[in-house]
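Undergrad: Next one to model:
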Amino acid sequence: MARIAVNPPAVGWSLTIPPGLWSTLASHLFRDGEEHGAVILAGYADGPRGPRLLARDVILAEDGVGYVEGTTGYRALDATFVRDQALRARDENLAYLAVHNHDDMLYPGSVGFSPTDLASHERGYPALRQITGQLVGGLVVTPRAAAGDLWLPDGTRVALAETVVLGNNIIRLRPRPAETADADQHWHRQSLLFGSAGQLTFTRLRVAVVGLGGAGSIITELLTRLGVGELILIDDDRVDKTNLPRLVAAEPDDVGKRKIDLAARNARRANPAMRLTLIDKRVEHPDSRAALTTCDWIFLAADSHSARHWVNQVVHQYHIPATQLGVKIPVGVDGRIGDIHTATRILLPGAGCLWCDELINPTQLAIDMHPQGEREAAQYVPEVPAASVITLNTLAAGEAANHFMFAAVRLHHHNAEAASVLHQPQSRDRLLQTGRQSASCRFCTTTGDLGKGDDTLDGLVQREQKELTPNRLPI
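TA: Reported below is the predicted structural model:
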């Protein structure tokens, strides 16, 4: 298989589109080689490299009705269609992006607005911006490239740095392919697989690990040695003696230390250049939640229902992919061992919702949200420590890291939505499992929190102008 050209993450404004919405848009635009149109309505959020637009809905313009013969150009969105979507953008505080496609046969991998396109922007966008009170702009795409012209309410006009399409592979569409230098020799053996651009991709990513126990300590080690540029480590727990066999490079005198400190020590040993943020708090704490919303990827290695809920919320509300990994070792009171399995669940916006898959228990979530003493008092049956073995944690962590690795550099064979993987090591079976989605889910649908973000446009622009960093705790 030939290596696919990879665009490393860019600095500046970006648009992120979840897999379901991209499939709808691409099927409409690229179906016959002709030009077609649509509108994307998007929420706002801060990001690891600049402000982000989060595609919340795609409204297709029907040929001859919503997308018609233009008076000054080839084709254009109908005035009534534009008005209806602009009013919705105003009412729901969403960005408005007019979308059309170009043919990429002449300049493969590149795209730009025509002079006619730009002239139409200058005629129409000032008034449209005034009507909506929101960011308005245009997006032109091909299957391999995208360019955007963004008009902010304060009169600022900026280019879109990249359009990120989420799926089994993370596709970064730019106006033209990125120019990258050769990778550092430290990463030479990996670059033979990823290419220099692929290795640079890892260096520019910000990844969070929630839970630094057995699986979390292993995934941290793997991410560090892949060359991920920044890690956010979230865990409020401390090491006890029973943890030592499962924590990477743990030593007897580590008992009583914070688990995040052990993980950070290992990360610095493997890659001294790595940027680290340690958050010694539970995932529902505001510091933890704020940090999660500005990541490129999240690994959920904590098994509490509150951790599942909040990571699931971030995935869908902020368009940040995540991987849940865990191990189930059922041991009965009589010592009988049940069917052992490891789970690696891929969570993508608009798909793979933990609520839809009934993996979050509302009662247990309510208990988890209370202080520790109240949580313990609410348990009718005292908690019994679960069986745990480092080799099984390694199986789950390796599967999770490999999926992330291939997604980041576009090495998966298929771009379709990712299935979760269940390993049954006793029988050596490997099963694929597709997540469920309820049409009425308030987390993972366009009628719920999908792509809402939580930033107003004004707040986002003010932070960008002041060059403020997210509310994190660097060390």
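
Undergrad: C-alpha only now, for contacts and for neighbours.
TA: OK.

Undergrad: Specify the residue positioned farthest from the middle of the protein.
TA: Asp334 (43.0 Å; Cα atoms, centre = their mean).

Undergrad: which residues in the stretch 301-450 of the chain form helices?
TA: With helices called from DSSP state H, counting those that start in this stretch, the stretch 301-450 of the chain shows them at 305-318, 362-368, 372-378, 390-408.

Undergrad: Quickly compare those and say which is most buried.
TA: helix 305-318 (a mean of 25; mean count of other Cα atoms under 10 Å).

Undergrad: List the contacts of it.
TA: With contact meaning Cα atoms under 8 Å, 6 or more residues apart in numbering, helix 305-318 is reached by 45, 54, 210, 283-284, 289, 292-293, 298, 300, 302, 320-322, 347-350, 353-355, 360-361, 364-365, 368-369, 443-444, 449-453.

Undergrad: one more to put side by side:
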Amino acid sequence: MLAMDITVLEQHFALLKPLLPDTASNEAAAYMLFGASDITFDPWSGIPRLRLVSHKVIEIPATDQISASPVHVKWSTRSFMRLLGDAAIAGKIPAIVHTHPSDHAFFSEQDDANERELARTVHQKGLRGLVSIVLGGDGSICGRIWTEPNKFILADTMQIVGGRYMRHGRAPTVGSNRHYLDRQGRLFGLNFNDEMASLRVCIVGCGGTGSPVAMLLARLGVGHIFLVDNDVIDETNLNRVHGSRRQDIGRPKVEIIKREIDAMGLGCHVEVAQKWINAAAVRDALKSSDFIFGCTDDNSGRILINRLAFFYGIPVIDVGLRMIAVSERQGHDLNGRVTTLTPGRPCLVCSGVINPARAHEEELERNQPDEFQRRKAEAYVVGAEDPAPAVVTFTTEMAAVAVDEMIAAVTGFHGSEGMIPSRVRRWHARDDRFLSVKSREHCPVCQSDEAGGAGDVEPFLDIVG
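TA: Okay, here's the model as predicted:
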């Protein structure tokens, strides 16, 4: 059994919407290219999954359009053959999109017959498959992939991903005892509780911000959580890691957080990996997620989740704090930050959050500790700094701000643009700043036509070394 879902990036969906000007319009069509994300083992279901992510929208030339009416659209296959050539060169999966202006999204018998012949051509060209998407005039959307001329897989879900997260299709995994969510359902509606129950969320880092994020998500009714952290609890963690106890010193952080969520008895399925985020064994969990929370304090981990947001179209909500103790006369410098990453927005490198040189040093320290110490002695690397100050009230507050951004993506309570791109809370100044950051020209991540919706590439995320 192979599960399959389809992600359409918000900027690509915006290019498709003009195909449906109103419910009285003629049917219309377009082409797309999709990247593939092959998941060997979904950590929650244990079954393989294929996730497709939109890479490009291609207009069908007007000269190829033969006829159209409210119930049909017909075009020449000349441009379709060019599409297959483009797909082969780019290593992507070709797709056709068409509309049902006066109806809901579904695949008709005529669609089956037409696409079967196109899928045969795709198969003869040696391509992996043909994706087909239907947009309904009522706002519905459905999709499938033809893996063989006579075989297709329907998408479990179709999600539109950007500042908003809008999903169609997945039957929520809702337990029988959900009365504890009654109060939040009164605010956002019962569908919100269903949406939370079916979400798959990965938390990278289970310290001062990651542990409260996990606790909050579980109490929101999120159905599936994956925890990633290689560290164990030490005495200095007890002031801010939620759920930790003195007798937990020396135990993995991920086990502590899982224990506490399991003890809630709220039906949240928690899986863990006591590993660094860069470990190959964590990739399936990352790629299976609907949201990723970056709660790590290292540059190396942030480089990976930064690229992941763009290559796989998975929203990343990154949390950071910078607290500097100065003299009583001068006051304090206390800052918390939440940055949201989706294709179409600046990445963490362009935002100045990641220090690439320090990221390289962190990787060297983990993977080649002897070489790191040699370079440190010769002053080629900076080396570890003193531990940063941390206070549980501040770390927990920013965790709540981060979770609020996920809620905003799902519900739109911030408005139509969804998640706020970057918020800095300055406790000492008693204000929030909403930063406007521009991407650097030619950035290989957020300004690259190749990175957005690329899916699986070799090496992973195009990270060399």
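
Undergrad: TM-score of the superposed pair?
TA: Here the TM-score for the pair of chains, by TM-score structural alignment, normalised by the length of structure 2, is 0.84; 438 aligned residues with a Cα RMSD of 3.0 Å.

Undergrad: on that earlier part again, what subset of the contacts of helix 305-318 of structure 1 is buried?
TA: By neighbour count, with 16 or more other Cα atoms under 10 Å, the contacts of helix 305-318 of structure 1 hold 45, 54, 210, 283-284, 289, 292-293, 298, 300, 302, 320-322, 347-350, 353-355, 360, 365, 368-369, 443-444, 449-453 as buried.

Undergrad: CSV please, covering the helices of the stretch 301-450 of structure 1 and showing distance to Trp187 of structure 1.
TA: Shown next, in CSV, are the helices of the stretch 301-450 of structure 1 (distance: least, Cα to Cα, whole Å):
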stretch, distance to Trp187 of structure 1
helix 305-318, 30
helix 362-368, 42
helix 372-378, 43
helix 390-408, 14
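
Undergrad: And those: which comes nearest Leu222 of structure 1?
TA: Minimum separation from Leu222 of structure 1 across the helices of the stretch 301-450 of structure 1 (Cα to Cα) falls at helix 390-408, 6.9 Å.

Undergrad: how much does the closest one stray from structure 2?
TA: Here the mean offset of helix 390-408 of structure 1 against structure 2 after fitting is 1.4 Å, by mean Cα distance after the TM-score superposition for structure 1.

Undergrad: what range in structure 2 matches that helix?
TA: Aligned using TM-score structural alignment, helix 390-408 of structure 1 spans residues 392-410 in structure 2.

Undergrad: among the helices of the stretch 301-450 of structure 1, which is nearest Val99 of structure 1?
TA: Once the helices of the stretch 301-450 of structure 1 are compared by Cα to Cα, helix 305-318 is nearest, at 21.4 Å.

Undergrad: what's the spacing between that closest one and its chain's center?
TA: 11 Å (Cα atoms, centre = their mean, to the nearest Å).

Undergrad: against structure 2, where does that helix fall?
TA: Aligned by TM-score structural alignment, helix 305-318 of structure 1 falls on residues 299-312 of structure 2.

Undergrad: Also stretch 362-371 of structure 1?
TA: Going by TM-score structural alignment: stretch 362-371 of structure 1 matches residues 356-365.

Undergrad: Any idea how far that stretch is from the middle of the chain?
TA: 24 Å.

Undergrad: swap in stretch 361-375 of structure 1?
TA: Going by Cα atoms, centre = their mean, where stretch 361-375 of structure 1 is centred and where its chain is centred differ by 27 Å.

Undergrad: Could you do stretch 424-444 of structure 2 as well?
TA: On Cα atoms, centre = their mean, the centre of stretch 424-444 of structure 2 falls 21 Å from that of its chain.

Undergrad: and Ser25 of structure 2, how many neighbours?
TA: 18 (other Cα atoms under 10 Å).

Undergrad: That one belongs to a strand?
TA: No. With DSSP: H, G, I helix; E, B strand; the rest coil as the criterion, Ser25 of structure 2 is located in coil rather than a strand.

Undergrad: my read: it touches Pro101, true?
TA: Yes. Between Ser25 of structure 2 and Pro101 a contact is recorded at 6.1 Å, counting by Cα atoms under 8 Å.

Undergrad: From Ala113 of structure 2, how far off is the most centrally placed residue in structure 2?
TA: Centroid check for structure 2 by Cα atoms, centre = their mean gives Ile314 as the closest residue, at 1.5 Å. Computed with Cα to Cα, to the nearest Å, the distance linking Ile314 of structure 2 and Ala113 of structure 2 is 34 Å.

Undergrad: Check Leu199 of structure 2 too.
TA: 35 Å.

Undergrad: and these two? which has more neighbours close in?
TA: Using other Cα under 10 Å as the criterion, Leu199 of structure 2 and Ala113 rank with Leu199 on top: 18 against 11.

Undergrad: Please name the residues that touch the more buried one.
TA: 222-224, 289-291 are the contacts of Leu199 of structure 2 under Cα under 8 Å, 6+ apart.

Undergrad: Then Leu227 of structure 2?
TA: Going by Cα under 8 Å, 6+ apart, Leu227 of structure 2 touches 202-206, 254, 270-273.

Undergrad: I'd guess it is in a strand, am I close?
TA: Yes. Counting by three-state DSSP, one finds Leu227 of structure 2 located in a strand.

Undergrad: Give the equivalent position in structure 1 for it.
TA: So, by TM-score structural alignment, Leu227 of structure 2 is matched to Leu233.

Undergrad: Please apply the same query to Ile141 of structure 2.
TA: Aligning on TM-score structural alignment places Ile141 of structure 2 opposite Ala146 in structure 1.
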